[in-house]
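*Asks:* need the 3D shape of this:
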Amino acid sequence: MKKNLVVLSGAGISAESGVRTFRDSNGLWENHRVEDVASPEGFERNPQLVLDFYNERRRQLNAVQPNEAHRLLAELEQDFNVRIITQNVDDLHERAGSSNVLHLHGELKKVRSVLPGSEPMEWTADLNIGDTDSRGNQLRPHIVWFGEEVPEMAAAEKIVELADLFLLIGTSLQVYPAAGLLHYIPGDCELFVIDPHLTLNITNADNFYRTTATEGMRLLLPRLRKIRN
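*Replies:* Purely as a prediction, here's the structure:
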């Protein structure tokens, strides 16, 4: 029986594909205040600004491709039951071939009605004022904004609780509640980390790769395949 490999991925893995991280060193998101483009209040004040912001992010996403780290994670499905929990809103894991991906913070290529609890739908073009669901409700990006609940957290916690192996890749654990998933790792689960910026010593040195996602996956892949059974 294949072991369960659970992966928590962050912005670091997508950055190698050219996906720009939203927040710059000055705290702005592509020259916008977070409150203006990533909050329900910002959308209420200026919906066109918010829609334009995510339309540009969607166009950027359409111009990039999965990188080697994404592809190597997809290849591991030959050896493990791989479940990826990602903080990223891009679709690069899926485009690389991963078949079990849970997006904690939503997806750029999906939209949903402004009504609470509405189901997301696929959307690859620009989203504009006047684009509505079948009942005439305005559509919004399927993104978890600041101040909103993370609806997939309960599902993510259950996935982590079943992990035999856990891989943290491309995240410095600065975003909550996603970082709290580490508390659900079983006691006998082996933890691996690939990230050049994470300063927390949360696993032993042999399992901590302080390098890029791609380089870390190249080093880790043969180790994982030796312990797959």
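*Asks:* hey, let's count contacts and neighbours off CA atoms from now on
*Replies:* Noted.
*Asks:* I'd assumed Asp91 was in contact with Gly14.
*Replies:* Actually, residue 14 is Ser. It isn't Gly. No: Ser14 is beyond contact range of Asp91, at 9.7 Å (criterion: Cα atoms under 8 Å).
*Asks:* between those two, who's got more neighbours?
*Replies:* A count of neighbours by other Cα atoms under 10 Å puts Ser14 above the other of Ser14 and Asp91, at 26 against 20.
*Asks:* the structure of the following sequence is requested for comparison with the preceding one:
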Amino acid sequence: MFEKISNQLKKAEKIVFVTGAGISQESGIPTFRGKDGLWRKYDPMKLATIDAFYEDPKLVWEWYEERRKNILAANPNPGHTAIAELEKYKQVSVLTQNIDGLHQRAGSTRVYELHGSIITIKCTVCDFKDKIVSSFSQLPPLCKCGNMLRPDVVWFGESLPQDVWKSAIEQASSCDVMVVVGTSLAVSPANLLPVYAKQNGATMIEVNIEQTPMSSSMDISLRSSAASTLPVLVSTISE
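*Replies:* I've put the predicted structure just below:
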């Protein structure tokens, strides 16, 4: 199986990775929904929405500050590093549902953050946007214009950033191989990305410790972790 995947990767000119919470979990970042998920007594669907934010902005900010501290304390794992390493040999793009910035910290240069970034903030009214550089003296933090700042993430019910989504479609539609890592792609519209890749005749590879709804439509599906599998695959290309 590894040899078959290795051959596909060697032949490919452009490889696109679609990544989700599974690869970040291997860096010690808790998932929303897992039994060890953050703030288990709260329903993420009721925290990660614009309505929840306006109903109790301090609570939502406390939740995101907790998540941000966990993320900043984490490090990229060998899965992230292998994807970045592959750029030495192939044209590689990463379309990620994760908001943690670990792909960039690992060295990947073409990363499209479909759901935004927990490292940046934006104003709820004006066009202000910036990276978070330290803890806030008050929650919710306020913009210079006097309105509330919010995490620059895509909440349930919100549209993806259209420029990022357009670029993601272009990347998916032009790749030779798509590797779906650590995500069931249950969330729309990210679940359309494999469709665009397939229309281009791309080879579809899944790396996930669990079977997913996408598994049956993949050309190759590996039941293993990104941190253990991706470094081995990349090493075969560099030989």
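*Asks:* average distance between the lengthiest helix in the first structure and the second structure?
*Replies:* Longest helix in the first structure by number of residues, with DSSP state H as the criterion: helix 47-62. Compared with the second structure after fitting, helix 47-62 of the first structure deviates on average by 0.5 Å (mean Cα distance after the TM-score superposition for the first structure).
*Asks:* so where do the strands sit in the second structure?
*Replies:* 14-19, 91-96, 111-113, 116-123, 129-131, 149-153, 177-181, 203-207, 220-222 (DSSP state E).
*Asks:* okay, those, which one's buried deepest?
*Replies:* Across the strands of the second structure, the average number of neighbours (mean count of other Cα atoms under 10 Å) peaks for strand 177-181, which reaches a mean of 26.
*Asks:* what range in the first structure does that one sit on?
*Replies:* With TM-score structural alignment applied, strand 177-181 of the second structure matches the range 165-169 in the first structure.
*Asks:* residues touching that stretch, excluding its own?
*Replies:* 3-10, 12-13, 160, 185, 189-195, 213 (Cα atoms under 8 Å, 6 or more residues apart in numbering).
*Asks:* re earlier: starting at the chain centroid, how far to the longest helix of the first structure?
*Replies:* 18 Å (Cα atoms, centre = their mean, to the nearest Å).
*Asks:* just to revisit the earlier point, how about the strands of the second structure in TSV, adding distance to Leu72 of the second structure?
*Replies:* What follows is those, written out as TSV (distance: least, Cα to Cα, whole Å):
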stretch	distance to Leu72 of the second structure
strand 14-19	19
strand 91-96	17
strand 111-113	17
strand 116-123	9
strand 129-131	13
strand 149-153	15
strand 177-181	22
strand 203-207	25
strand 220-222	29
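*Asks:* quick one: map Glu85 of the second structure onto the first structure.
*Replies:* Checking TM-score structural alignment: Glu85 of the second structure goes with Glu75.
*Asks:* burial measure for its match, as a count.
*Replies:* Neighbours around Glu75 of the first structure, by other Cα under 10 Å: 16.
*Asks:* same thing with Val187 of the second structure?
*Replies:* 11.
*Asks:* how close does it sit to Tyr89 of the second structure?
*Replies:* Per Cα to Cα, to the nearest Å, Val187 of the second structure is found 31 Å from Tyr89 of the second structure.
*Asks:* Ala202 of the second structure too?
*Replies:* 18 Å.
*Asks:* which one's more surrounded, these two?
*Replies:* When Ala202 of the second structure and Tyr89 are compared for neighbours, Ala202 comes out ahead with 25 against 12, by other Cα under 10 Å.
*Asks:* the more buried one matches what in the first structure?
*Replies:* In the first structure, Ala202 of the second structure lands on Cys189 (TM-score structural alignment).
*Asks:* I'd say that match and Asp164 touch.
*Replies:* Yes: counting by Cα under 8 Å, Cys189 of the first structure touches Asp164, with 4.8 Å between them.
*Asks:* the equivalent of Gln65 of the first structure over in the second structure: what's it in contact with?
*Replies:* Superposed on the second structure with TM-score structural alignment, Gln65 of the first structure falls opposite Asn75. Going by Cα under 8 Å, 6+ apart, Asn75 of the second structure touches 27, 102.
*Asks:* ok, Asn75 of the second structure to Met218 of the second structure distance?
*Replies:* 30 Å.
*Asks:* what segments of the second structure are helices?
*Replies:* Going by DSSP H, the second structure shows helices at 2-11, 21-25, 44-47, 50-55, 57-73, 78-85, 102-106, 162-172, 193-199, 226-238.
*Asks:* and the last one, how far out from the chain middle?
*Replies:* Taking the mean C-alpha point of helix 226-238 of the second structure and that of its whole chain, the gap between them comes to 19 Å (Cα atoms, centre = their mean).
*Asks:* which strands or helices does it pack on?
*Replies:* Helices and strands touching helix 226-238 of the second structure, by 3 or more Cα pairs under 8 Å, 6 or more residues apart in numbering; DSSP states H and E, are helix 2-11, helix 78-85.
*Asks:* again, but for the first one
*Replies:* Applying 3+ Cα pairs under 8 Å, 6+ apart, we find helix 2-11 of the second structure packed against helix 226-238.
*Asks:* show me what counts as buried in stretch 125-139 of the second structure.
*Replies:* 129, 139 (16 or more other Cα atoms under 10 Å).
*Asks:* in the first structure, what residue corresponds to His103 of the second structure?
*Replies:* Using TM-score structural alignment, His103 of the second structure sits opposite His93 in the first structure.
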